[in-house]
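**Q** Show me the folded form of this:
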Amino acid sequence: MGSDVHTEKYEEQQDQITIRDRIVALWDAKGLTAKELEKASGLDRDKWYALRNGRRRANEEDIMALVKVFPEHALWLVSGETAPEAGQTSPEA
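**A** Coordinates of the predicted model:
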């Protein structure tokens, strides 16, 4: 029973983490500057800054750009889940 409570709390925390949060975490984990992210993704750095600073929400264009640059993090980016056996990891892995 104690483990069920722990699992529920973990799932609640994961539900509160947004795709925007994961984009920022991925950006930080890779240690990229906004200019480097712009070059790698093809999206203007001002868009990335606005997303980081909460001035806009993540959209399909952001997600697709990052999935092309970091395909190994695609599942984690959109769901927060990993599947190491399929090559899908979090940036912390």
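**Q** okay, CA-based contacts and neighbour counts for the rest of this
**A** OK.
**Q** Now do the helices in this structure.
**A** All helices of the chain, identified by DSSP state H, fall at 2-16, 19-30, 34-41, 45-52, 60-69, 74-79.
**Q** List the buried residues of the last one.
**A** With burial defined by 16 or more other C-alpha atoms under 10 Å, the residues of helix 74-79 counted as buried are 74, 75, 76, 77.
**Q** The third one and residue 68: what is the separation?
**A** Counting by C-alpha to C-alpha, to the nearest Å, the gap from residue 76 to residue 68 is 14 Å.
**Q** ok, now the second one?
**A** Remark: distance between residue 75 and residue 68 (C-alpha to C-alpha) = 12 Å.
**Q** what residue lies at the spatial centre of this protein?
**A** The structure's the chain has its C-alpha centroid closest to residue 22; by C-alpha atoms, centre = their mean the separation is 2.8 Å.
**Q** Next, the structure of the following sequence, for comparison with the previous one:
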Amino acid sequence: MDAVRNRALQLIRAVGPKHLSELGGKNYERWRNISGGKIRISTEEVGILAEAYPQFALWLISGRTEPENGHISPDGAPSA
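**A** Modelled structure (predicted):
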């Protein structure tokens, strides 16, 4: 789960806690505390990220990308 957590943190930091709070589901302070490492991300937040950013869902959960199928990483780098 640490790898998933690290990828989730990367995505949260890329889009920002404010934007995520505007999507609904969780408040700004919660996303900010997750981003800052003060609290651990829950499966609910991972689900919110996957739903809000389906193009990153495969990468978020597995670390893999399939650009030919529209599954990319936030930085656009292909996975190994």
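**Q** coming back round to it: quickly name whichever of the buried residues of helix 74-79 of the first structure is closest to residue 93 of the first structure.
**A** Distance to residue 93 of the first structure, by C-alpha to C-alpha, is smallest for residue 76 among the buried residues of helix 74-79 of the first structure, at 11.0 Å.
**Q** what's residue 56 of the second structure in contact with, if anything?
**A** 50, 71, 72, 73, 74 (C-alpha atoms under 8 Å, 6 or more residues apart in numbering).
**Q** So what does the last one match up with in the first structure?
**A** The alignment partner of residue 74 of the second structure in the first structure, by TM-score structural alignment, is residue 91.
**Q** Look at that match and say how many residues are nearby.
**A** By other C-alpha atoms under 10 Å, the residues close to residue 91 of the first structure number 17.
**Q** now it: how far from residue 5 of the first structure?
**A** Residue 91 of the first structure is 27 Å from residue 5 of the first structure, by C-alpha to C-alpha.
**Q** neighbours around residue 75 of the second structure, how many?
**A** 9.
**Q** ok, now residue 39 of the first structure?
**A** Residue 39 of the first structure: 12 neighbours (other C-alpha under 10 Å).
**Q** contact partners of stretch 23-40 of the first structure?
**A** Against stretch 23-40 of the first structure from outside (C-alpha under 8 Å, 6+ apart): 43, 44, 45, 48, 49, 52, 69, 77, 91, 92.
**Q** quick one: which of the residues you listed has the most company?
**A** residue 77 (27 neighbours).
**Q** residues in contact with the one in the second structure that sits across from that one in the alignment?
**A** Aligned against the second structure by TM-score structural alignment, residue 77 of the first structure finds its counterpart in residue 60. By C-alpha under 8 Å, 6+ apart, residue 60 of the second structure lies in contact with 4, 7, 8, 50, 73.
**Q** Counting neighbours, what do you get for the counterpart of the third one in the first structure?
**A** If I follow you right, that is residue 8 of the second structure. Under the alignment by TM-score structural alignment, residue 8 of the second structure pairs with residue 23 in the first structure. By other C-alpha under 10 Å, 21 other residues sit near residue 23 of the first structure.
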